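1. No sequence on hand, only this structure:
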């Protein structure tokens, strides 16, 4: 059991130290009441003109200037090295949704680690926003309306099954696995519904649908630990 550091009844913006578009981050900072940074993500927040309400991580990469610019009470150092800063943050946040920027792009190993955390913390709804894509763990049921032809990719993190309506290539009756069958480069033919039997499938959409995906995740059921 881990201590909750940040609680919110509204979605929270979480900023990591990876690739992030400064203009997009600046726009996001104006839309969220609560801002959390993962370690050196605090540098990105300050650069974009904001201030984090909490900084969580092992604090091995935050700059000295940023640390000195912040009130000490917003710094929450978690020293253990068995988890990533993203994991430390997600397990320490209690909110209906975490919208995370700065975790996609640049290093592939960091991206893969973030995907693992999405599955490990499946009871903490979260979307990862990059320059081109938005990535989330498929909830038990997802209902989403997008224009016909919109790209929908599914990537399994383990053996998993599910059902769909509105996908050009339905997923019913398929056992997905990372070393066997994946569901990349599908697209929608109508209103989309995806139901998964386990929290093991990543959903990848064009980044323009980040807000729609956020609303759909918050409106539907969530996985329980």
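-> Looks like it arrived, so ask away. The structure presented is a predicted model; accordingly, all values stated were derived computationally and were not measured.
2. When you work out contacts or count neighbours from here on, use the C-alpha atoms and nothing else.
-> OK.
3. What lies in contact with the top helix by length along the chain?
-> The single longest helix within the chain, with elements called by DSSP state H, is helix 108-120. By Cα atoms under 8 Å, 6 or more residues apart in numbering, the surrounding residues in contact with helix 108-120 are 84, 86-87, 103-105, 124, 126, 136-137, 157, 199-200, 202.
4. Residue 218: which of the residues you listed is nearest?
-> Closest approach to residue 218 among these (Cα to Cα): residue 126, at 9.9 Å.
5. Could you check how many residues crowd around that closest one?
-> As a burial measure, residue 126 scores 26 neighbours (other Cα atoms under 10 Å).
6. now do residue 111
-> 17.
7. So it versus residue 38, what's the distance?
-> Applying Cα to Cα, to the nearest Å, the value for residue 111 to residue 38 is 14 Å.
8. Please apply the same query to residue 92.
-> According to Cα to Cα, residue 92 and residue 38 sit 11 Å apart.
9. For those two, indicate the residue with more neighbours.
-> Comparing residue 92 with residue 38 by other Cα under 10 Å, the one with more neighbours is residue 38, at 32 against 17.
10. Structure two is appended below for comparative analysis:
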């Protein structure tokens, strides 16, 4: 039986360096590759447990492949659909950025509808990005850069543990002057808000 409590999802973008990728793979209970992400994973010495997608960018098919021929969603969304249907837990996405900017931006936006079901975050060398529709607490390195990026209007936002806290702030799409390049002052930060969709960026 598949253990999907801690999934590493590998996309077809730029992968992090070997040290981070190997550590994430060791921590994962299941490794899922989205289409051409499988080629990049194997080139890095990582064997996915399953490859999913329409397979239009996969150079060589491994044994465990699930082809989803529909063309009205991305390979990342196909992978997240499968994880949602199988009640996965935490999902770390790598290879979501790099190459085409339209896909990179689209990947951050496309996870929105999956957040009620999956605990998703993106990881790269020196950073993590958490898409949020509700409050959270995260361990941080004191001194690390912390940013909030609203993708919708976000209401009654509270941020603590940083150099510039927020109290009942209203954040609007396109207005990030108050929330970019903050600095962690403690080993944990807390974000609370009433409604909205935002990205929480944390430097490692």
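-> Right, received. Where do you want to start? Because the structure is a prediction, the values reported are computed rather than measured.
11. hang on, the earlier thing: in the second structure, what range does the longest helix of the first structure match?
-> The aligned range for helix 108-120 of the first structure in the second structure is 101-113, by TM-score structural alignment.
12. Only the buried residues of that stretch, if you could.
-> In terms of neighbour count (16 or more other Cα atoms under 10 Å), stretch 101-113 of the second structure has its buried residues at 103, 107, 108, 110, 111, 112.
13. the helices in the first structure, which residues?
-> Using DSSP H, helices in the first structure cover 22-29, 41-47, 64-69, 85-91, 108-120, 210-219.
14. and these as a markdown table, adding distance to residue 172 of the first structure?
-> Output for the helices of the first structure, formatted as a markdown table (distance: least, Cα to Cα, whole Å):
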| stretch | distance to residue 172 of the first structure |
| --- | --- |
| helix 22-29 | 36 |
| helix 41-47 | 40 |
| helix 64-69 | 50 |
| helix 85-91 | 31 |
| helix 108-120 | 21 |
| helix 210-219 | 21 |
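15. Excluding chain neighbours, what is closest to the residue mapped onto residue 205 of the first structure from the second structure?
-> Using TM-score structural alignment, the equivalent of residue 205 of the first structure in the second structure is residue 202. With sequence-adjacent residues excluded and distances taken as Cα to Cα, 6 or more residues apart in numbering, residue 202 of the second structure is closest to residue 146, at 4.8 Å.
16. what do you get for residue 74 of the second structure?
-> Closest to residue 74 of the second structure by Cα to Cα, 6+ apart is residue 53, at 8.0 Å.
17. go on, residue 29 of the first structure?
-> For residue 29 of the first structure, the spatially nearest residue (Cα to Cα, 6+ apart) is residue 50, at 6.6 Å.
18. Can you report how many residues neighbour the counterpart of that neighbour in the second structure?
-> Applying TM-score structural alignment, one finds that residue 50 of the first structure aligns to residue 46 in the second structure. Neighbour count of residue 46 of the second structure, defined by other Cα under 10 Å: 16.
19. No further queries at this time; thank you.
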